[in-house]
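> Give me coordinates for this.
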Amino acid sequence: MYISMADRTGGRKNSGATGTQTLPGPGVAFRLSPVILWLGIVSMATDISSESVSAILPLYVTGFLGLSTIAFGFIDGLNQGVSAVVRIAAGWASDRTGHPKRVAVAGYGLSMLARVGFLFAGGFWAITGIVTGDRIGKGIRTAPRDALISSAAQPEHLARSFGVHRMLDTVGAATGPLLAFLILLFIPNGFSTVFVVSLAFAVIGVALLVLVVPDRRTPRTAQKPDRARPPFTWSQLKDAGLTRLLVTAGILALLTVGDGFIYLVLQDRDSFAVQWFPLLYVGTNVVYLALAVPLGRFADRWGRIRVFLGGHGALLACYLLAAVPFGGLGVTVACLVLLGVFYAATDGVLAALASRLVSPDKVATGIGAAQTVVALCRMAASAGFGILWFAVGAPAAMTTAAVGLAAALVAAAVLMRTSRAQEAGA
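Okay, the predicted model is just below:
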């Protein structure tokens, strides 16, 4: 079991069923590492690239290309989960080599190359192949990048440090859809222009990562660079706390509908103009941007598990509002706010939880395992929701998802009950 740095930094240490974690102690001031700042800027540029495309993809697939919701569900499932194919392998490679930056560069580079394909794509299979390549790149880069953040962060302020990174990341996630909106506003059906802008920002992100971010090595690997490591097996992550976290995250992710579907439900109900569609992504990401750091800090102080489950409660409320027969600006904005709260309360917090439940030389692998479970389950959720929408319609499909998520939250609360009782926060 990983023993935290609290004994040497003055933080308070809590041990429980979910592993050892560090809580803020007296006199431990928060300091942001330049590594985290630069990684946030890299993610910001990359998210401008990826989210400008994601913001138009639902309309591009169902409107411009004229494909069905089943087809979009398949593509959105790939967008949500195909990265899971390589996340653990990338995390293990990062841990084994001790050079997480090198693995991250490979992932960011592959996503950049995939952006070129959007300039020439014109059908279902072409889009499927490009999305697959892009998401595999995301799967390769995510765990090594988060391992860099974990190694550079103060243990007492881990979730807050992840929150700072996610805040910068979300600046890009909000800017990308805004750029897509402006392009479509002035250039009707200007999807190709969006793809060109996306490629440009992907190149900027890779250049910054290569030229500015240092290649930090994990402490144990730095001490024993020639240490032989066995191939990855799931038994390396066999820990009661981590296992419960993976099961809990997986159950909840199975009922997590992709953003694109939620926005299509809102657009289908309210019938607002197509060019306004990307602004839905902007609204969600602005809320995420505003709350990523405060909720990360709150999670460090009051409990990471509590905040993680609370974020899914916000998602449940979003489903219920999306399912009601009446709409309007107020209901739509409320949905976007709740969706932003969900991401701010779960994204960085999940990585912070996973990183404290493994030993220092397995941080990227542990984070990758958690992200893999979530990604695979969300892929299944998106594909299933597309079929459900096609079969029963948007309102009934949304209601079904809400009922399922409510039941999943009850199961998750039971699974994590022991951890919450034994720890002051997780």
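> can we go C-alpha only for contacts and neighbour counts from here?
OK.
> what's around residue 228, how many residues?
Counted by other C-alpha atoms under 10 Å, the residues lying close to residue 228 total 8.
> for stretch 129-139, the distance to its chain's centre please.
In terms of C-alpha atoms, centre = their mean, to the nearest Å, the centre of stretch 129-139 is found 15 Å from the chain centre.
> ah, wrong one, I meant stretch 70-84
14 Å.
> after the host helix or strand of residue 74, next one along is what?
Here residue 74 sits within helix 69-81, counting by DSSP states H and E. Scanning forward in sequence from helix 69-81 by DSSP H and E, the next helix or strand is helix 84-97.
> And the contacts of that following helix?
100, 102-103, 136, 139-144, 218, 221, 229, 232, 361-369, 371-373, 375-376 (C-alpha atoms under 8 Å, 6 or more residues apart in numbering).
> try 7 Å this time
By C-alpha atoms under 7 Å, 6 or more residues apart in numbering, the residues outside helix 84-97 that reach it are 100, 103, 136, 139-140, 143-144, 229, 232, 361-362, 364-365, 368-369, 372, 375-376.
> Check stretch 101-119 too.
Counting by C-alpha under 7 Å, 6+ apart, 90, 94, 130, 133-134, 137-138, 140-141, 144-145, 192, 195, 198-199, 202-203, 206, 210, 215 sit against stretch 101-119.
> Ok, stretch 221-230 next?
With C-alpha under 7 Å, 6+ apart as the test, stretch 221-230 has contacts from 96, 98, 361.
> try 8 Å this time
Outside stretch 221-230, the residues touching it (C-alpha under 8 Å, 6+ apart) are 95, 96, 97, 98, 361.
> ok, residue 372 touching residue 83?
Yes: Residue 372 lies in contact with residue 83 (C-alpha atoms under 8 Å); the separation is 7.5 Å.
> quick one: buried residues of stretch 265-284?
For stretch 265-284, the neighbour count (16 or more other C-alpha atoms under 10 Å) marks 265-267, 269, 274-275, 277-284 as buried.
> now swap in stretch 67-80 and tell me
Residues of stretch 67-80 classed as buried by neighbour count (16+ other C-alpha under 10 Å): 67, 69-80.
> In a markdown table: these, plus distance to residue 303.
Below are the buried residues of stretch 67-80 laid out as a markdown table (distance: C-alpha to C-alpha, whole Å):
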| residue | distance to residue 303 |
| --- | --- |
| 67 | 44 |
| 69 | 39 |
| 70 | 39 |
| 71 | 40 |
| 72 | 37 |
| 73 | 34 |
| 74 | 36 |
| 75 | 35 |
| 76 | 32 |
| 77 | 31 |
| 78 | 32 |
| 79 | 30 |
| 80 | 27 |
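> and this one, so I can compare the two:
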Amino acid sequence: MRSLTWSSFEVDCLSVTRKAYLGILLFGLISLFGDIVYEGARGVLPTYLELLGASAFLVGLVFGLSDALCFGFRLLSGYVADVTRAYWVFMLLGYGLIIALPSIGLASGLWLVIALILTERVGKALRTPARNTLLSVVGESVGAGKTFGLHELLDQVGAISGPLIMALLLRYVKDFNLSFIALYAPYAALALVLFLTYKTLKSFVSESIKQRYKFDKASLKSMPKSLWLYIAAVFANTMGLIHVTLMLYKAYNYFEAWFIPLLYLVVQAVDAGAAPIAGWLYDKIGRKILLVPFAISMMPSILALTGGREALIAAMVFFGLVLGMQESVYRATIADLAPLERRGLAYGLFDSAYGFGFMASGMIFGFIMTTAIPLIGVIYSIILELSALTLLSLSLVIKK
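Have a look, this model is predicted:
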């Protein structure tokens, strides 16, 4: 049997379905290595910032602002990617900026570390709408739910590996700077797979977009009402969901520094299991599956704010369930609601709502944790999540 190589000629000889799965695999490997770097760093950064002197409010502000930059800037990058069709350029540049995170190991001082965190988030803003658009085209023959679910599964292999690697490094090397520097290794693997993906799939994806792409500025004003309601629902949903970095910040009250990345690993492991199952259910029953993550999104806030060690772990499990569905069916919904010529912009709008929602969440819950009035946070979370459920329900019944 002839072996499969990475040449463009042989890829062109594959069936459409095999091309789709190959594309999903390659995009998944890119995200896998990227998440080893990103999630590995993210699992220890709240503790590292706390050791550098940051308060709970500052940690919430930094990661809230980073999410706002990351997700809010996607509105512009998604629009420009649609206009220019330079999806690969945005993806390559955005993944390149992940190098900021290993560079934290070479930085000195709280504010320089914060600047590097924000730099990487700008990179994610550049790459994600373009990557999601390319991935949706690659996996069109497979189905949006399965495409994003399988991609998220591979993504989560990296998301689990990253915190585990950092926990082992901190446990045995006992040095934050060296642990961050070690992340240059998976970054190099990311760069290699990114180059292979570009060389392998560029012609196939570009031709598919060229055949069906009809960009019209007037069409930007005619997004379906169901999409706008859904985006508003996502905004309320993330505003009422406590940021995971604040849970990790609180975990330092109960656990040693090296153990905290393992708690983040729990989040990622639950995410990894939830994403493909949610994607499969999405393809079977449609957008109604979104009612599940919206309904349980208040649980992390309630448990993290009112309980102790065990409740905090339970909160992270619930957060992982919600996160797995956010990364799969939340994204798949955009692919179904927005046509291809508006999809980059639609993902930008979605990501902006998601990011600004988490920015508000980070600041509000960070302030609540600093002032130690958990009941306010519980009431706030319940009100926001009920509002999100109402908006989501409206988006489900409106056809256009």
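> List buried residues within the contacts of helix 84-97 of structure 1.
Buried members of the contacts of helix 84-97 of structure 1, scored by 16+ other C-alpha under 10 Å, are 100, 103, 136, 139-140, 143-144, 361-362, 364-365, 368-369, 372, 375-376.
> Between which two of those is the distance greatest?
Distance extremes for those: the farthest pair is 361 and 376 at 24.6 Å, using C-alpha to C-alpha.
> By how much does the helix holding residue 74 of structure 1 deviate from structure 2 on average?
After superposition onto structure 2, helix 69-81 of structure 1 sits on average 1.9 Å from its aligned residues (mean C-alpha distance after the TM-score superposition for structure 1).
> Show me what that helix is packed up against.
With contacts defined as 3 or more C-alpha pairs under 8 Å, 6 or more residues apart in numbering; DSSP states H and E, the packing partners of helix 69-81 of structure 1 are helix 124-152, helix 363-392.
> Now do the buried residues in the last one.
Judged by neighbour count using 16+ other C-alpha under 10 Å, the buried positions of helix 363-392 of structure 1 are 363-389.
> which among the buried ones among the contacts of helix 84-97 of structure 1 gets closest to residue 318 of structure 1?
Among these, and counting by C-alpha to C-alpha, the member closest to residue 318 of structure 1 is residue 375, at 20.3 Å.
> residue contacts, the counterpart of that closest one in structure 2?
Alignment note (TM-score structural alignment): residue 375 of structure 1 maps to residue 355 of structure 2. By C-alpha under 8 Å, 6+ apart, the contact list for residue 355 of structure 2 reads 64, 67, 68, 69, 70, 71, 72.
> okay if I get those as CSV plus distance to residue 319 of structure 2?
Output for the contacts of residue 355 of structure 2, formatted as CSV (distance: C-alpha to C-alpha, whole Å):
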residue, distance to residue 319 of structure 2
64, 16
67, 16
68, 19
69, 22
70, 20
71, 19
72, 22
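> Of the residues you listed, which are reproduced in structure 1?
Using both residues aligned by TM-score structural alignment, their matches' C-alpha atoms under 8 Å, structure 1 keeps these contacts from these: 67, 68, 69, 70, 71.
> Which of those residues ranks first by neighbour count?
Using other C-alpha under 10 Å as the neighbour test, those are led by residue 71, with 31 neighbours.
> How much space separates the counterpart of that residue in structure 1 from residue 136 of structure 1?
Applying TM-score structural alignment, one finds that residue 71 of structure 2 aligns to residue 84 in structure 1. Residue 84 of structure 1 sits 8 Å away from residue 136 of structure 1, taking C-alpha to C-alpha, to the nearest Å as the criterion.
> Touching, residue 304 of structure 1 and residue 349? I think so.
Yes: between residue 304 of structure 1 and residue 349 there is a contact under C-alpha under 8 Å: 6.2 Å.
> quick revisit: which residues outside the helix holding residue 74 of structure 1 are in contact with it?
So helix 69-81 of structure 1 is in contact with 58, 61-62, 124, 127-128, 131-132, 135, 258, 260, 372, 374-387, 389-390, going by C-alpha under 8 Å, 6+ apart.
> any idea of the angle it forms with helix 363-392?
Angle, helix 69-81 of structure 1 to helix 363-392, by axes from the mean of the first three to the mean of the last three C-alpha atoms, to 10 degrees: 170 degrees.
> quick check: angle from helix 69-81 of structure 1 to helix 84-97?
Using the same axes, to 10 degrees, helix 69-81 of structure 1 lies at 10 degrees relative to helix 84-97.
> Let me know the helix or strand that the spatially most central residue of structure 1 is in.
Geometric centre of structure 1, nearest residue: residue 347, 5.1 Å, by C-alpha atoms, centre = their mean. Using DSSP H and E, the element containing residue 347 of structure 1 is helix 329-355.
> From the contact counts, what lies against that helix?
helix 124-152, helix 158-186, helix 278-302, helix 304-323, helix 363-392.
> what angle sits between it and helix 158-186?
140 degrees.
> Show me what residue 321 of structure 1 aligns to in structure 2.
Aligned by TM-score structural alignment, residue 321 of structure 1 pairs with residue 303 of structure 2.
> Contact partners for its match?
311, 312, 314, 315.
> Looking at those residues, state which has the most neighbours.
Greatest neighbour count in the contacts of residue 303 of structure 2, by other C-alpha under 10 Å, goes to residue 315: 26 neighbours.
> Pull the number of nearby residues for the nearest residue to that one once chain neighbours are set aside.
Nearest residue to residue 315 of structure 2, sequence neighbours excluded (C-alpha to C-alpha, 6 or more residues apart in numbering): residue 300, at 4.1 Å. By the criterion of other C-alpha under 10 Å, residue 300 of structure 2 has 28 neighbours.
> residues contacting residue 300 of structure 2?
Residues in contact with residue 300 of structure 2 (C-alpha under 8 Å, 6+ apart) are 241, 242, 314, 315, 316, 318, 319.
> Kindly recompute the last result at 10 Å.
240-244, 247, 311-320, 322, 378, 381 (C-alpha atoms under 10 Å, 6 or more residues apart in numbering).
> hang on, the earlier thing: report the contact partners of whichever residue in structure 2 pairs up with the residue nearest to the centre of structure 1.
By TM-score structural alignment, residue 347 of structure 1 lines up with residue 327 in structure 2. By C-alpha under 10 Å, 6+ apart, the contact set of residue 327 of structure 2 is 148-149, 151-153, 155, 271-272, 274-276, 278-279.
> List buried residues within those.
Counted by 16+ other C-alpha under 10 Å, the contacts of residue 327 of structure 2 give 148-149, 151-153, 155, 271-272, 274-276, 278-279 as buried.
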